[in-house]
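Undergrad: Below are the sequence and a predicted model; questions follow.
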Amino acid sequence: MIATDDIPRRYDPALAERVRHGIGQMPGSGGVHSCVGFLAQKLAQIQGSARPQLEKPQLVVFAADHGIVARTASVYQADVATLRVRNILAGNTVASMFARRNGLALTLIDCGLRADFEPHLQLVRIKMARGTLDSSRGAAMTVGQCRAAIERGTRLVTRLPGNVLLLGETGMGNEAAALLMSRLTGVPVADCAGFGNVGQARELAVLQGALDLHVGISNPVAALTALGGLEIAALVGAVLQAARQRRVIVVGGFVTTAAVAVAAKLAPALLECCVFSHGSQANGHARWLQLLGAEPLFDAAVCTSESCNAVLAWPLLKSAEQLLSAVAEAQ
């Protein structure tokens, strides 16, 4: 069993009223219904303080390969995770640039990539397999692999400094995320996955085949084992631990949302710690956020990468922190 009884609800109505009143006294703030006001309320509740402080923010990008991609993507797309990881480590991506300019520490986590990489200061290896198996032909992971990935994600967060965790993902995890969304919510997989014009019918048939093969599975960890990915499992552990430590959790996109949704099935209160950067209309992401009762900061993705979308939430978080600091100084 995965222990989650140490993640209680933390909502404090008295603190919420204090923050609401204080922000309302600031001319031009827009009150708690503005984007920054909403975030100010969120930060106050996460830290249990009317003057929260954001310290040593960590952008953590999880990466792994997926066996099902061999049946749903081209040869080039199947190898895209390796290329993206190399670009991130070289500092050549927009997310890398934004992280540097905003003072965010960036760590890339190899949760299960097929390729090996030279040692790098920003690379952490926690993989126990070179990608998952094809979930349309069997379980993506063994129970042991899934639980090990969750545990390693948990331990990873305990070693990270700071109290803000910005979550990103790189690779080809959208299929696994769509499968998990369909299984956990009952939404047809065609409405969960974002299809291109080429290969749409083939991809849908493969995804539906995976769901049909694992039709009797509803437990969230069992669904993760059968249909998910090693990086999603590690993200589940990371999210659970971050919530235990009352960190602000910034969720960058569809795949990271899949991990939060699985974790929330185990500990619903952790959603109080989460800030969702956006709700993409390209797949089932926006609908999933609605089902989770989550309000994204942006209506659509600002960048194409989850890591970049997570980073772009950071200036708004800082603005919310500064607003509450100004409120405290004015009182």
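TA: Looks like it arrived, so ask away. Numbering: from 1, shown residues only.
Undergrad: C-alpha only now, for contacts and for neighbours.
TA: Will do.
Undergrad: quick one, helices of the stretch 201-331 of the chain?
TA: With DSSP state H, counting those that start in this stretch applied, the stretch 201-331 of the chain shows helices at 220-227, 230-244, 254-266, 285-292, 306-311, 314-330, listed in chain order.
Undergrad: With respect to residue 134, which of those lies nearest?
TA: Closest approach to residue 134 among these (C-alpha to C-alpha): helix 220-227, 8.7 Å.
Undergrad: okay, pairing it with this:
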Amino acid sequence: MYRTDTASMPSSFLLPVISSTHDATLSAALTAAINNKTKPLGSLGMLETLARQIGLIQQTVQPNIVAPALIVCAGDHGVVEENISAYPQSVTWQMVENFLAGGAAINVFARQNHCALYIVDAGVNHDFGVREGLLDRKVAYGTRNFAQEAAMTAEQCALAMQHGAELLAGVQGNVVGFGEMGIGNTTAAAAIMHVMTQLPVAECVGAGTGLAPEGVLHKQRVIEAAVTRHAAESMEPLEVLATFGGFEIAMIAGAMLAAAERRMVLLIDGFIVTSALLVAARLQPAILDYCVFAHCSDEQGHRQMLAYLNVQPVLQMGLRLGEGTGSVLALPLLHASVNFLHEMATFDSAAVSNKGA
């Protein structure tokens, strides 16, 4: 049954407790293990950084990657009424059908990288019925138009986050990425970004699915007017999420928090997923210890988000598709970062002179 009213909905989301991964003793042991491999110091660059980070997350000098998974949440946005997208809202449910049929880019890349794929209806404006491969967590048939009123109630936002946290029960591995689908969600993400970072709206807004410059300017004006309407400067993070977000964004934020509580590696995709992280990180700053930023999106706001968080992406490929594609494409590098720790010879074992020691 779809929850389209607030009856029996949780009034708040029980925030998971996330521990920092900082451990000076373990960090030193990981650094020693990395430096003792048959290579010049630091010569594997970001792979060494990833190996150390994953070791700290997993609390071991022998980290591994087990059964990676990607959760793709789909939801519709009432703000499409403001003509802020180059595509009609119906594309959301049509793309969900494409995911279920195995024909989208994320299906291709997930198969290629042996990554389990979970497709979630967080709040699509469509009746799918009972479908194999679709997890029905629909909170409502899309959010309301945040240009006129809050996108969702506090109760709906809490329910979406709770659903997201509960999704982790079905994930068996130790790495999870997040993807999304929702026409209008770059507008929601830009609004969240602006309020959370206080960066100018013009620096947060991009072309999304392919808007012309005049369309981007219109999107910017819609967000500016909505922020003024909601007096967003004084909002707490969950208020920002409920006012401007989408059910898929809230669900991803809840899933991220639960995954970090389980000490999983979090693969962070592009603009929309990082907007969910902005909220999650304001609630629990230690979540950033668990995040690997898969790539820098070609959506201009994403570059600003990464700079704001002071983090470095693994890939720079000009991607702006969403769906979690960047996260899955970064998986081979995660495997490489732990494999060299397991399989690469040490100076002693290979009888190689360690002149850099």
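TA: Okay, I see it. Values in this document were obtained by computation on a predicted structure and should not be read as measured data.
Undergrad: could I get the helices of the stretch 201-331 of structure 1 as TSV with mean neighbour count and distance to residue 53 of structure 1?
TA: Formatted as TSV, the helices of the stretch 201-331 of structure 1 follow (neighbours: other C-alpha atoms under 10 Å; distance: least, C-alpha to C-alpha, whole Å):
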stretch	mean neighbour count	distance to residue 53 of structure 1
helix 220-227	24	34
helix 230-244	28	16
helix 254-266	25	24
helix 285-292	18	27
helix 306-311	28	18
helix 314-330	17	7
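Undergrad: Could you dump these into JSON lines with distance to residue 91 of structure 1 added?
TA: Shown next, in JSON lines, are the helices of the stretch 201-331 of structure 1 (distance: least, C-alpha to C-alpha, whole Å):
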{"stretch": "helix 220-227", "distance to residue 91 of structure 1": "31"}
{"stretch": "helix 230-244", "distance to residue 91 of structure 1": "21"}
{"stretch": "helix 254-266", "distance to residue 91 of structure 1": "22"}
{"stretch": "helix 285-292", "distance to residue 91 of structure 1": "28"}
{"stretch": "helix 306-311", "distance to residue 91 of structure 1": "13"}
{"stretch": "helix 314-330", "distance to residue 91 of structure 1": "19"}
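Undergrad: Indicate which one of those is closest to residue 66 of structure 1.
TA: With C-alpha to C-alpha, the closest approach to residue 66 of structure 1 among the helices of the stretch 201-331 of structure 1 belongs to helix 230-244: 8.3 Å.
Undergrad: mean offset of the closest one relative to structure 2 (after superposition)
TA: Its matched residues in structure 2 lie on average 0.5 Å from helix 230-244 of structure 1 after superposition (mean C-alpha distance after the TM-score superposition for structure 1).
Undergrad: now for that helix, which elements pack on it?
TA: Helix 230-244 of structure 1 sits against strand 58-64, strand 105-112, helix 143-158, strand 248-251, helix 254-266, with contacts defined as 3 or more C-alpha pairs under 8 Å, 6 or more residues apart in numbering; DSSP states H and E.
Undergrad: Let's have the ones you listed in CSV, adding distance to residue 311 of structure 1.
TA: Listed next are those as CSV, based on distance: least, C-alpha to C-alpha, whole Å:
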stretch, distance to residue 311 of structure 1
strand 58-64, 7
strand 105-112, 10
helix 143-158, 18
strand 248-251, 9
helix 254-266, 14
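Undergrad: which one of the ones you listed lies closest to residue 15 of structure 1?
TA: Per C-alpha to C-alpha, nearest to residue 15 of structure 1 of those: strand 248-251, 17.2 Å.
Undergrad: and of the helices and strands packed on helix 230-244 of structure 1, who's closest to residue 40 of structure 1?
TA: strand 248-251 (11.7 Å).
Undergrad: What is that closest one packed up against?
TA: Applying 3+ C-alpha pairs under 8 Å, 6+ apart, one finds that strand 248-251 of structure 1 contacts strand 164-171, helix 230-244, strand 274-276.
Undergrad: Pipe those into a markdown table and attach distance to residue 321 of structure 1 per row.
TA: Below are these laid out as a markdown table (distance: least, C-alpha to C-alpha, whole Å):
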| stretch | distance to residue 321 of structure 1 |
| --- | --- |
| strand 164-171 | 12 |
| helix 230-244 | 19 |
| strand 274-276 | 14 |
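Undergrad: Which one of the ones you listed lies nearest to residue 157 of structure 1?
TA: Among those, helix 230-244 sits nearest to residue 157 of structure 1 (C-alpha to C-alpha), with 5.7 Å.
Undergrad: so that closest one aligns onto which residues of structure 2?
TA: Matched against structure 2 by TM-score structural alignment, helix 230-244 of structure 1 falls on residues 247-261.
Undergrad: show me what contacts the residue most central in space within structure 2?
TA: The residue lying closest to the centre of structure 2 (C-alpha atoms, centre = their mean) is residue 273, at 3.2 Å. For residue 273 of structure 2, the contact set (C-alpha atoms under 8 Å, 6 or more residues apart in numbering) comprises 178-180, 249, 252.
Undergrad: Which of these are conserved in structure 1?
TA: Checked against structure 1 using both residues aligned by TM-score structural alignment, their matches' C-alpha atoms under 8 Å, those keep these contacts: 178-180, 249, 252.
Undergrad: As CSV, those residues with distance to residue 152 of structure 2 would be great.
TA: Below are these laid out as CSV (distance: C-alpha to C-alpha, whole Å):
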residue, distance to residue 152 of structure 2
178, 21
179, 21
180, 18
249, 12
252, 15
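Undergrad: ok, so of those, who is nearest residue 89 of structure 2?
TA: For these, with residue 89 of structure 2 as the reference and C-alpha to C-alpha as the criterion, the closest is residue 180, at 14.4 Å.
Undergrad: Where does stretch 39-46 of structure 1 end up in structure 2?
TA: Counting by TM-score structural alignment, stretch 39-46 of structure 1 corresponds to 50-57 in structure 2.
Undergrad: scratch that, stretch 103-112 of structure 1 is what I was asking about
TA: Going by TM-score structural alignment, stretch 103-112 of structure 1 sits over residues 114-123 in structure 2.
Undergrad: What of stretch 127-144 of structure 1?
TA: Taking TM-score structural alignment, stretch 127-144 of structure 1 hits residues 138-155 over in structure 2.
Undergrad: Only the buried residues of the matching stretch, if you could.
TA: Within stretch 138-155 of structure 2, the residues scored as buried using 16 or more other C-alpha atoms under 10 Å are 138-147, 149-155.
Undergrad: And stretch 78-87 of structure 1, by the same measure?
TA: 78-79, 81-82, 84-85.
Undergrad: Would you enumerate the residues in contact with the nearest residue to residue 113 of structure 1 once chain neighbours are set aside?
TA: Nearest residue to residue 113 of structure 1, sequence neighbours excluded (C-alpha to C-alpha, 6 or more residues apart in numbering): residue 64, at 4.4 Å. For residue 64 of structure 1, the contact set (C-alpha under 8 Å, 6+ apart) comprises 81, 110-114, 130-131, 170-173, 229-231.
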